[in-house]
Structures are given as structure tokens and as C-alpha cells.
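> My questions concern the predicted model and sequence given below.
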Amino acid sequence: MSSLRILLRSLAVAGLSAVLIAPASVARAQPTPAELTKQIDKSSTELERIVESYNKLSEEIKANKATAATLQAKIGPLQAQAEQSRADVGVLATTAYKTGGLRTAQALLDPGGSTSLPERLGALDQLSRQHQQTIDGFTASQRRLIDQKTRLDTTLARQAAQAKQLAAGKKKIEADLSRLYELRRQAYGRATEAPSSSSSAGNPPAISGSAGVAVRYAYGAVGKPYGYGDDGPDSYDCSGLTLAAWRAAGKSLPHNAAMQWDATARISRGSLKPGDLVFYSGLGHVAIYVGSGQIIDAPSAGRNVSKRDMDIMSIAGYGRVR
């Protein structure tokens, strides 16, 4: 074989090898920091929706537990009432047998008695009505007891099903968090943002009343890490931060952005005051307004509570705590 032919064959093999290797090399190429940032932002948005669903389910379970406790408290007295009705029926039946029923029947048959017939019929009627009232009371008590038990059983069954959903949701959140932290580690060299102090937000504005208390609390939370399902004092998710801020001011909010939307009064952007809540598209995120177009919020997993411009994403509306 000539040297030229050997050279051409070598070049052909090398070219084919390059074609075969090139796609694999491209496939193994690492994403750029900008691409990782986009992935992180997308993952963060998806994760926050899951977190808020988790929070909503937690709120519903708390409500179900409260309902179950109320029903359980009612069942005890109803059981006692039912037992008392049963005892009353027993006493009445025994009394009627020993002293009322037979003697009254004999009196009706004995025209020589000292009591007139109308009086004797009246006594029988009264005895019958008393007997029926006790029976009716017993039956009504039993019906209420059965109804309460049925409602309790339904509530507990729903609660058990929700607990399973909650466990599954928690598992998914933890897996998503692990993936998100790895993306951050690749992009920034660390899984989460470096800790910062609340002083980085500056001094809170001078606001009186409960709104002032809520805003000052939010300023004090700046720099603390995000934690799904957390409402402080060491970490927060978005609705957990707004909940905690207003809890400090003596107001109660549910731990879910959509529920907080329902629990607050609608206001316009022009009416915003420090302490009001800013809700974002899809009601998957909420922040507390602190004035001058700024909010304080718990952004997402791996990031810290921060003060920033309120137009961070599309705004769904604004709410004032009642």
C-alpha cells in the first residue's frame, strides 16, 4: 500500500473518530453560569409553588384537628345524656309496672274507686306523655351522638389521607431542594447564599401601630435563611415571614400565600402602606411592603431573607391585614 493511501486512510479514520467523539463532548459540556442561574430560577419558582401547597395542606390538617377536638369534646356529654335517657326510660318502665300501669288499669275497671274516670284517664295520658318525652329525648340524643361520631370519623379519615399527601409532598420538596442546592454549588461554589446581617437592609422606617411592629420584625429577619414550612425565628419561607411579622403585631394569618390573600382586604397599588402584603402571580409568593417601592421577603431555597424592589415578578395584587 502506498504512503499516500495509508495517509488518506489515516485521515479518514481520524475524521470519523472526530465525528463520533464530537457529539459526546458537546453532550458532556457543562452549562454556563448564566444557564445555571436560569435553571436555578426556574427550579426555585417551581419549588415555591410546591412549598405553598405543602403549607396549605398543613393549615387544612390543623383545621381538621381542631374540628376533631371539638367533636370529641361534644361526644362525651352526648354519651352521658344518652345514658341518662336510657336510665330514665328504665326507671319509668319499672315505676309504671310496679305502681302505675297495673293499678291504673285496675282503677279503670273498678267503677267504685274514689277517683273519677276523667281524672283516671288524665293520669294515664300524663304518664303516657311523660313516657314518650323521655323516649323522644333518648332517641334525639342517640341521633346527635351518631351524627357527631360520623362527622368525627369522616374528619379523621380525611386527615389521615392528607397526612399521606403531606409526607409525599415533603419527600418531593427535599429531593428538589437537594437538586437546587447542587445547582447552586456548581454555579457559585456554595449551596446557599452567604449569611448576612439585618443591618444590610438599613434602618426600618418610623411607623406607628401594629404595621410598624410588623415592618420592624421583617427588617430584623433580613439575612436569615430560607426554610420551607418555617415561620421563624431562625428561618422562613415567604408566607412564614409575613405570618411571623404580623404575629409579632398581634394578628393571625394562615401559613399559605393564597390563604393570606383571602384573609386580607384588597387595596390598590396607590394605596400601599408599609405593612401591607404584596402578592405575586399565581399567589405562589408573598412579601411585606416596607415603603418606597421596597419589600422584604423570603425569596426561595438557598437564598436569604432580603429587602428589594417589589417588582421582582408579575404582581397579582395587594392586601391589607385586617
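Here it is on my side, so go on.

> all contacts plus neighbour counts: C-alpha atoms, from now on.
Will do.

> so is W261 in a helix, a strand, or just coil?
helix (DSSP: H, G, I helix; E, B strand; the rest coil).

> Mind jotting down where the helices sit in the stretch 51-200 of the chain?
Under the criterion DSSP state H, counting those that start in this stretch, the stretch 51-200 of the chain carries helices at the ranges 101-109, 117-188.

> Compare those and report which one is nearest to V91.
Across the helices of the stretch 51-200 of the chain, V91 has its closest neighbour in helix 117-188 (10.1 Å, Cα to Cα).

> can you pull out the helices in the stretch 201-322 of the chain?
So, for the stretch 201-322 of the chain - with DSSP H, counting those that start in this stretch - the helices run 209-221, 238-248, 257-263.

> closest to V290 out of these?
helix 209-221 (6.2 Å).

> residues in contact with the closest one?
Identification of contacts with helix 209-221 by Cα atoms under 8 Å, 6 or more residues apart in numbering yields 198, 201, 203-204, 206-207, 233, 241-242, 245-250, 274-276, 288-290, 296, 305.

> can you check stretch 264-280 too?
Taking Cα under 8 Å, 6+ apart as the rule, stretch 264-280 contacts 207, 211-212, 214-215, 242, 257, 261, 285-291, 295, 310, 313-322.

> Selection in ChimeraX covering whichever of those are buried, please.
Per 16 or more other Cα atoms under 10 Å, the buried members of those correspond to this ChimeraX selection:
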select :207,211,212,214,215,242,257,261,285,286,287,288,289,290,291,295,310,315,317,318,319,320,321
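
> Put this next to the first one:
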Amino acid sequence: MAAHRKPKQRSLRGHTARTAATIALAGAATATAFDGTGHADPRLSPAEVKSKVDALYREAEIATEKYNGAKEKAENAEKSLGELRDEAARKTEKLNTARRELGSIATAQYRSGGIDPAVQLALSSDPDQYLERAALAARADSRQAAAVSGVQKQLQEIDQLHTEADGTLAHLTSRQAELKKHKETVTGKLDAAKRLLSQLTSDQRAEFTGEDKASRDTGRDGVTGVPAKAPSSRASAAVSYAYKALGSPYVWGATGPDAFDCSGLTQAAYRAAGVGLPRTTYAQIAAGERVPRSQLQPGDLVFFYQGISHVGLYVGNGQMIHAPNPSAPVRLAPISQMPFAGATRVA
């Protein structure tokens, strides 16, 4: 009788593993397709590129102004730290001089034996000479007490300077970390904008920046007209500087003389006129007298967007000179081009 064997069962392990792997890969591919990390984005239309780049430039400009503010604070902290260290060095040298003088007094007393005046008088064969020496000793003791008090005071002052320097150093370190963060944000936004713009042809890029050949050569953005007369010599000097800056490249964080960001241009223009302005847009708007849009005069600072993230120099006839963004140089443009947020007269 033939032996009956159980039918051989096929192992499902290998098939199941292969199936699971296949499903996992398919799922990963599907997820990648949705999040776009593994495939090139579908080609955007020029209008979509413009919209995305405009948004990136706006975000970069906000980060740039934060960077400028942090940089200004870091520079001030670094200057203060240097001054504190210089003052501490001067006081330390003064302290060392006082210590040497105090040591000389102590050495003289040691050499004289520090004998009690009454004993010296009893032993002295010349009372008049002793009285003269006693008076000198008394004055020496007074000088010694003053010297000790002076040394103690100087030690306290130096300790206070070191404490202030430690606090300033901590502030500087914090500002430097803030600088790094904002710098990374700016460069990331600008790199993303650059990648998007590379999808456009040269004609499309020119259309995006609103320039024709003439405007690229002059930086005038197609705006013409005779500059209006400024109300003061300082405002006139600032406007004159801005006109000379037409066509200069936009470089974030730059304050001239060869490149500018928006607040760097206005700061440089008024620096040339002998007026000091803060570094950032949100500080510049508070640096003078606020004026309504209807009363603008050449030389006024005009600000845009809700967060006061952009500034230009008004030059009359509804126009300003400003540093727009990395895609365009310093140029003339109508102030109606952007959402108006306010104006300040500084001269």
C-alpha cells in the first residue's frame, strides 16, 4: 500500500515579503510624488514664477531688515566691549602705579623700623629734628591711608568694568547668533528665487523686473521728468546722492557706496547730507516727523508694506528712488507701485 504524504505546502514567507516590499516602495513613490521631493516640480508659468519670486523677495527683505538690526546691535555691543576693555586696561595701569607707590611707603616704614614716635622722641638727642620727622611721618601715614583707599576704590571699579564687559560679551554673542539665523533665512529665500528665475528666458526675466533695455541702462524704470526742488539743503543733498546711485546693484546688507539694500540707500543718502539715520526701515520711520502722503516733499522717506519692510527716497512728482531687490538696480519708480505705509521727514 502506497504511503500517503501530506501535500507539500508552499511557503508564503518569501512571497509575502516581496509583496510587502513592493507595496512599501509603491507607497513611498506615491508619497514622494505628492510631496515633490523626488521629482522636478512641473514647469511653472511666467506668471506663477513672478508670484512666487515676489513673495520670496518680500520674505527676504523682511529677514534682511532683521539682519540689519541685529548687525547694528552687534556692532554697538562690540564697540562697547572694546571701550570697556580699554577703560579696564587704563584703570589697571593706574592701579599698578598706586600699588607701587603704596609699596614704596611700606618699604620706607620698614627701613625706619616703624618705631613709636614717643620712643623716638625719648631717644632723640635733637627734639627739634624729631618733631620735624614726626610731622613727615604723620603726612606719610595720611598719604598711605589715602593710597590704600584709592587702591580699594580702583579694584572695585575694575571689578565693575569686568562685570559690565561680561554682560556686553553675552549680548554680543546673542546678536551674532541672531545674525547667523537671519543670514541663513535671507540667503535661502534669495537662492530659491534665483532657481525660479532661471526657469525664465531673458525676455521673460526683463518683463518680470519691469525693465526695457533703456531702463536697464539708466535704472529709471521708464519714469521720466525733471527732479522737483527739495525744501532744504540737506534734503537736496540726499536726493542728489540718490540720483547718482541710480543703476547701482542691490546687495542685501549693503550701505554703499557701490551697492545698497533699501534702507542702506536712504541711510547713505542722508549720511552724505550730514544726517545720521538708523540702519533699519522700522527705525528710520521713527527718525523724523511723520508726514501724510498728500504733503510729501523731495527728501522725505517713504515706507511700504504693513511690516514697514521697504523704504525709498521721495524725489517729487509721485516718484521715489529705491533699491528694489536683487533682480533690479537702484531705480526711479512711482510710489504707487507698492502698498504705502507712511512717510517721514528727517531734514
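Now that the structure is in, tell me what you want to look at. This is a predicted model, so every value here is computed, not measured.

> Provide the TM-score value for the superposition.
Once superposed, the chains reach a TM-score of 0.79 (TM-score structural alignment, normalised by the length of structure 1), with 299 aligned residues with a Cα RMSD of 3.3 Å.

> With distance to R9 of structure 1 as extra columns, can I get the helices of the stretch 51-200 of structure 1 in a markdown table?
Putting those into a markdown table (distance: least, Cα to Cα, whole Å) gives the following:
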| stretch | distance to R9 of structure 1 |
| --- | --- |
| helix 101-109 | 122 |
| helix 117-188 | 43 |
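
> Please convert those helices to JSON lines, extending it with distance to A34 of structure 1 and mean neighbour count.
Putting the helices of the stretch 51-200 of structure 1 into JSON lines (distance: least, Cα to Cα, whole Å; neighbours: other Cα atoms under 10 Å) gives the following:
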{"stretch": "helix 101-109", "distance to A34 of structure 1": "96", "mean neighbour count": "14"}
{"stretch": "helix 117-188", "distance to A34 of structure 1": "8", "mean neighbour count": "15"}
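
> Have a look at how far, on average, stretch 156-170 of structure 1 is from structure 2.
Average distance, stretch 156-170 of structure 1 versus aligned residues of structure 2 after superposition (mean Cα distance after the TM-score superposition for structure 1): 2.9 Å.

> contact partners of that stretch?
I50, Y54, L57, S58, I61, N64, K65, A68.

> so which helix or strand takes in the first one?
It refers to I50 of structure 1. In the assignment (DSSP states H and E), I50 of structure 1 maps to helix 33-95.

> matching residues in structure 2 for that helix?
Alignment of helix 33-95 of structure 1 against structure 2: residues 46-108, by TM-score structural alignment.

> Then stretch 229-249 of structure 1?
Going by TM-score structural alignment, stretch 229-249 of structure 1 lines up with residues 253-273 of structure 2.

> mind checking how far that stretch is from the chain centre?
14 Å (Cα atoms, centre = their mean, to the nearest Å).

> Buried residues in it, which are they?
For stretch 253-273 of structure 2, by 16+ other Cα under 10 Å, it's 253-256, 259-273.

> contact partners of it?
Outside stretch 253-273 of structure 2, the residues touching it (Cα under 8 Å, 6+ apart) are 64, 67-68, 234-235, 237-239, 241-242, 245, 248-252, 276-281, 301, 310-313, 322-325, 330.

> Now that we have the residues you listed, which of them are buried?
For those, buried by 16+ other Cα under 10 Å: 64, 67-68, 234-235, 237-239, 241-242, 245, 248-252, 277-281, 301, 310-313, 322-325, 330.

> Could you tell me which of the contacts of stretch 264-280 of structure 1 belong to strands?
286-291, 295, 315-321 (DSSP state E).

> Would you format the residues you listed as CSV with distance to A265 of structure 1 included?
Below are those laid out as CSV (distance: Cα to Cα, whole Å):
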residue, distance to A265 of structure 1
V286, 14
A287, 15
I288, 14
Y289, 15
V290, 18
G291, 18
I295, 18
I315, 16
A316, 14
G317, 10
Y318, 8
G319, 5
R320, 5
V321, 7
